[in-house]
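Novice: Next come a sequence and a model predicted from it.
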Amino acid sequence: MLSAPSQLLERNIDLFDEDGWLVINPADAYFTDRLSNLAIDVLHQYFDIYAESVRVIPCTILDSRDILDTQTGIFSEQKVGKHQHFFAPFLTTSRRYRNIVIYLPKAKAHYAMLITMAAALVQKGGCVYVVGENKGGIKSASKLLASIGEVDKVDSARHCSLLKCEVTQSHPDFDIKQFLRYFDININDQEATIASLPGVFSHEELDDGTQLLLEKLPSSLRGSVLDFACGAGIIGCLLKKQLPHLDISYLDVSALALYSTAQTLTENGLTGTLMAANGLHGVDERFNYIVTNPPFHTGIKTDYTVTKRFIADAARLLPPGGDLHMVANRFLPYPGLLGEVFERVQTLAQTTRFTVYQAVKS
């Protein structure tokens, strides 16, 4: 199904009348199907839409050293018809695109980074379009877009708006390192330096829920650990420094998060296996422990279907005696959801905002 921003682009399909487009972070895997006659590139910073678009990759395994060694930023790429799809945190290439369209992200800092990257990739005299929902901040997005050229509003519909900016000057090459931010943390007398990019959960600071989880994790962990929804790699990095014998893997849907995790590991003299996946779909490796501050507990409209699928998949990947340790907003019904799958569920810690759970597979 087309997302609302894609429906607005489809309403303006005549804009796409020639090759040479770059589409950044489409909100669905279907709008680009409408452009099957054009040779275009598509940059995905999120693995779920990338995997759905190329229809062949359930999970991608990466090495933290390889992630930082790449000069182009590309983690994975696939050709589908005339379309080249990239899964990457950023894109640097000598090619300059005639037109670029950006789907507006949630975070303003992330949007600023995408604007800077698009300005470096578009031809002089080319256009950068931005499409997004009105409630997502598209009305104020024109101010930042105006930093690279003159902005016009093309259309509004489906509670969305489409902006156009003609870029009349050349811009310097994009450098991802300009957007990396670093901060130090200390949990249970263990210090670490964390690197993060805009668009990554808890950018530039330690989330209170993650801190509570780290403070309450037992020191008796042995074997393999999956840091699910790893973000900037805070949980896995601290565990590895505290318990060097652990074999830790880091999984996230976001290329920005995986790049941040790789940078965090390097800052702390560590390496690790990184996994790009949509939830735990396509992950077959078994782990003794899964540790997570999961991304699907942010409000009253939580999708419990996604939560239930994650819990069931987590149990599938754990051996008998394996543990799931997770922190969640206190008001959400995780004891019942976990109890539907795991034989033993207990509360390790609780504050006015968060609860840390341990679920054990018998």
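Specialist: Sure thing, it's come through.
Novice: When you work out contacts or count neighbours from here on, use the C-alpha atoms and nothing else.
Specialist: Will do.
Novice: burial measure for Thr292, as a count.
Specialist: Thr292 has 23 neighbouring residues, counting by other C-alpha atoms under 10 Å.
Novice: Same question for Leu256.
Specialist: Residues lying near Leu256 (other C-alpha under 10 Å) number 24.
Novice: Can you mark which positions in the helix or strand containing it are buried?
Specialist: Element membership for Leu256, per DSSP states H and E: helix 255-267. By 16 or more other C-alpha atoms under 10 Å, the buried positions in helix 255-267 come out as 255-266.
Novice: what's the angle from whichever helix or strand comes after it to helix 255-267?
Specialist: The element immediately downstream of helix 255-267 (helix or strand, assigned by DSSP H and E) is strand 273-277. If you take axes from the mean of the first three to the mean of the last three C-alpha atoms, to 10 degrees, strand 273-277 sits at 170 degrees to helix 255-267.
Novice: so Phe310 is in which element?
Specialist: Under the criterion of DSSP H and E, Phe310 resides in helix 304-317.
Novice: Who are the packing partners of that helix?
Specialist: When contacts are defined as 3 or more C-alpha pairs under 8 Å, 6 or more residues apart in numbering; DSSP states H and E, helix 304-317 packs onto helix 334-339.
Novice: what's the helix or strand following the helix it packs on packed up against?
Specialist: Per DSSP H and E, the first helix or strand lying C-terminal to helix 334-339 is strand 344-350. In this structure, strand 344-350 packs against helix 208-216, helix 334-339, strand 354-360, with contacts taken as 3+ C-alpha pairs under 8 Å, 6+ apart.
Novice: Pasting the second one now:
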Amino acid sequence: MALAADPALDTLFLPMSSGALDWPAPGGTLFLRARAGVALNAARRHKPVCEQSFRPWADALERDGLAVSEANSGRFERVLVLAPRQRDESRALLARALAQLAPGGVVVACAANKEGARSMQDDLARLAGPVHALTKNHCRVCWTAPMDADQVDAALQAEWRALDGPRRIAEGRFLSRPGLFAWDRIDAASALLADSLPADLAGRGADLGAGFGYLASEVLARCPAVTGLDLYEAEARALALARENLAGARVPLGFHWHDVTRGLAERFDFIVSNPPFHQGRADEPGLGQAFIAAAAGALRAGGRLWLVANRHLPYEAALARGFTGVRTVREDAGFKVIEATKAGAA
């Protein structure tokens, strides 16, 4: 299957492919927020150490035979960064990249123009001094001079490294961090679903796309007959916070770093979900439809799915394929809450 175009990934490798930078010895490169793609496959002989906390992208790297982990602590001659859009998260990642350089190492960072490329370049220059830059594919790649520790603005580096650390939100109820979905607030769609949940949900349930654990927390507070709850989340940074936010829960919990679109191995009495519906800035109904299919496959006969979605998203056909008794429970502020029952006796 052909790999999808990834302009930022392609642009990131320009300094090496153009000869502006050499590759270090195999294993001497750390790639933060790595993504699989043609450009990375072409560089595989350099054996970059890839880090990725988003499970679908980590799985894609592993399928390509690349070494990948959630976190690395060593020092490297080259650190590559695909900078995220959220600025606090991006600044923290740049500061960390510099901290993981071996003496004389170089940081290379890239972002799409529409996702803050110029700000990313300015931020890297504030930390490390003048940088080189190239533009292509509506993206910008920039890189530092060979760096030693005393060339970095240490005070600013320490300040920025803390920017994506866990912090309290929602009047202190939850820990969250920049870069997660709706990281600094309770998402309106999730809040609507929580407010619509029936008190009679019972048995073992699952939260698909659990984030930092808000919806799971509401299920446990509102539904006293729940005896167990499993949280499925693709972003490891969110799942780690969900563990903390639900510490001391009254029922056994399971935490799964998992791509829900690949299906679920367990069986449940009920499932709740506010599924993702976009990739980048584009709506992608296929994501939510895949969540619905996974829920249909994982529910026991008579089990219930409680789902919230943007009102315009076309989920009805996917619901009809896997469920009976599909009904819209509530519509408000551009969202719809749906209950769907799995065919068969409970």
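Specialist: It's in. Source: prediction; values computed, not measured.
Novice: so the helix holding Phe310 of the first structure matches what in the second structure?
Specialist: Mapped onto the second structure using TM-score structural alignment, helix 304-317 of the first structure covers residues 285-298.
Novice: who touches the matching stretch?
Specialist: Residues from elsewhere that reach stretch 285-298 of the second structure (C-alpha atoms under 8 Å, 6 or more residues apart in numbering): 208, 260-268, 271, 275-278, 305, 313-315, 318-319, 322-323, 342.
Novice: ok, now stretch 93-105 of the second structure?
Specialist: So stretch 93-105 of the second structure is in contact with 32, 73-81, 83, 107, 124, 127, 146-149, 152, 157-158, 160-161, going by C-alpha under 8 Å, 6+ apart.
Novice: change it to 7 Å
Specialist: 74-79, 107, 124, 146-148, 157, 160-161 (C-alpha atoms under 7 Å, 6 or more residues apart in numbering).
Novice: I'd say Tyr50 of the first structure and His44 touch.
Specialist: Yes: contact criterion C-alpha atoms under 7 Å: Tyr50 of the first structure and His44 qualify, at 5.8 Å.
Novice: any common contacting residues for these two?
Specialist: Taking C-alpha under 7 Å, 6+ apart as the contact rule, Tyr50 of the first structure and His44 both touch Phe87.
Novice: corresponding residue for Leu127 of the second structure in the first structure?
Specialist: Under TM-score structural alignment, Leu127 of the second structure pairs with Ile148 in the first structure.
Novice: Please list all residues in contact with that match.
Specialist: By C-alpha under 7 Å, 6+ apart, the contact set of Ile148 of the first structure is 119, 167.
Novice: in the first structure, which spans are helices?
Specialist: Applying DSSP state H to the first structure gives helices spanning 4-11, 47-54, 64-69, 108-121, 138-145, 208-216, 234-242, 255-267, 304-317, 334-339.
Novice: Just give me the mean distance for the last one relative to the second structure.
Specialist: Comparison of helix 334-339 of the first structure with the second structure after fitting gives an average deviation of 3.2 Å (mean C-alpha distance after the TM-score superposition for the first structure).
Novice: Could you point out which of the buried residues of helix 255-267 of the first structure is nearest to Ile185 of the first structure?
Specialist: Thr264 (11.8 Å; C-alpha to C-alpha).
Novice: Relative to Asp122 of the second structure, how far out is the residue mapped onto the closest one from the second structure?
Specialist: Applying TM-score structural alignment, one finds that Thr264 of the first structure aligns to Asn245 in the second structure. Asn245 of the second structure is 35 Å from Asp122 of the second structure, where distance means C-alpha to C-alpha, to the nearest Å.
Novice: just to revisit the earlier point, distance to Lys308 of the first structure and mean neighbour count for the helices and strands packed on strand 344-350 of the first structure - can I get that in JSON lines?
Specialist: Listed next are these as JSON lines, based on distance: least, C-alpha to C-alpha, whole Å; neighbours: other C-alpha atoms under 10 Å:
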{"stretch": "helix 208-216", "distance to Lys308 of the first structure": "20", "mean neighbour count": "18"}
{"stretch": "helix 334-339", "distance to Lys308 of the first structure": "7", "mean neighbour count": "17"}
{"stretch": "strand 354-360", "distance to Lys308 of the first structure": "14", "mean neighbour count": "22"}
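Novice: Arg63 of the second structure - how many residues pack around it?
Specialist: Neighbours of Arg63 of the second structure under the rule other C-alpha under 10 Å: 11.
Novice: Might you report the residue contacts of it?
Specialist: Contacts of Arg63 of the second structure (C-alpha under 7 Å, 6+ apart): none.
Novice: Now check it against the first structure: what is it aligned to?
Specialist: Using TM-score structural alignment, Arg63 of the second structure sits opposite Arg55 in the first structure.
Novice: for stretch 182-198 of the first structure, how far is the first residue from the last?
Specialist: 12 Å.
Novice: Next: stretch 124-142 of the first structure.
Specialist: Stretch 124-142 of the first structure end-to-end distance (C-alpha to C-alpha) = 19 Å.
Novice: Please report how far Ala210 of the second structure lies from Leu239 of the second structure.
Specialist: Ala210 of the second structure sits at a distance of 8 Å from Leu239 of the second structure (criterion: C-alpha to C-alpha).
Novice: what sits in contact with each of those two?
Specialist: Counting by C-alpha under 7 Å, 6+ apart, the residues touching both Ala210 of the second structure and Leu239 are Glu233.
Novice: ok, now which ones touch the equivalent of Val106 of the second structure over in the first structure?
Specialist: Aligning on TM-score structural alignment places Val106 of the second structure opposite Cys127 in the first structure. Cys127 of the first structure makes contact with 98-100, 164-167, according to C-alpha under 7 Å, 6+ apart.
Novice: what's the answer for Ala145 of the second structure, then?
Specialist: Counting by C-alpha under 7 Å, 6+ apart, Ala145 of the second structure has contacts 106, 131.
Novice: Centre-most residue in the first structure?
Specialist: Taking C-alpha atoms, centre = their mean, the centroid of the first structure lies closest to Ser254, which sits 2.2 Å from it.
Novice: Hmm, that residue is touching Gln45, no?
Specialist: Yes: Ser254 of the first structure lies in contact with Gln45 (C-alpha under 7 Å); the separation is 5.8 Å.
Novice: What are the buried residues along the strand ranked longest in the first structure?
Specialist: Scanning the first structure for the longest strand, with DSSP state E as the assignment, gives strand 122-133. Buried residues in strand 122-133 of the first structure, defined by neighbour count with 16+ other C-alpha under 10 Å: 122-124, 126-133.
Novice: So what does Arg330 of the first structure match up with in the second structure?
Specialist: Mapped onto the second structure by TM-score structural alignment, Arg330 of the first structure lines up with Arg311.
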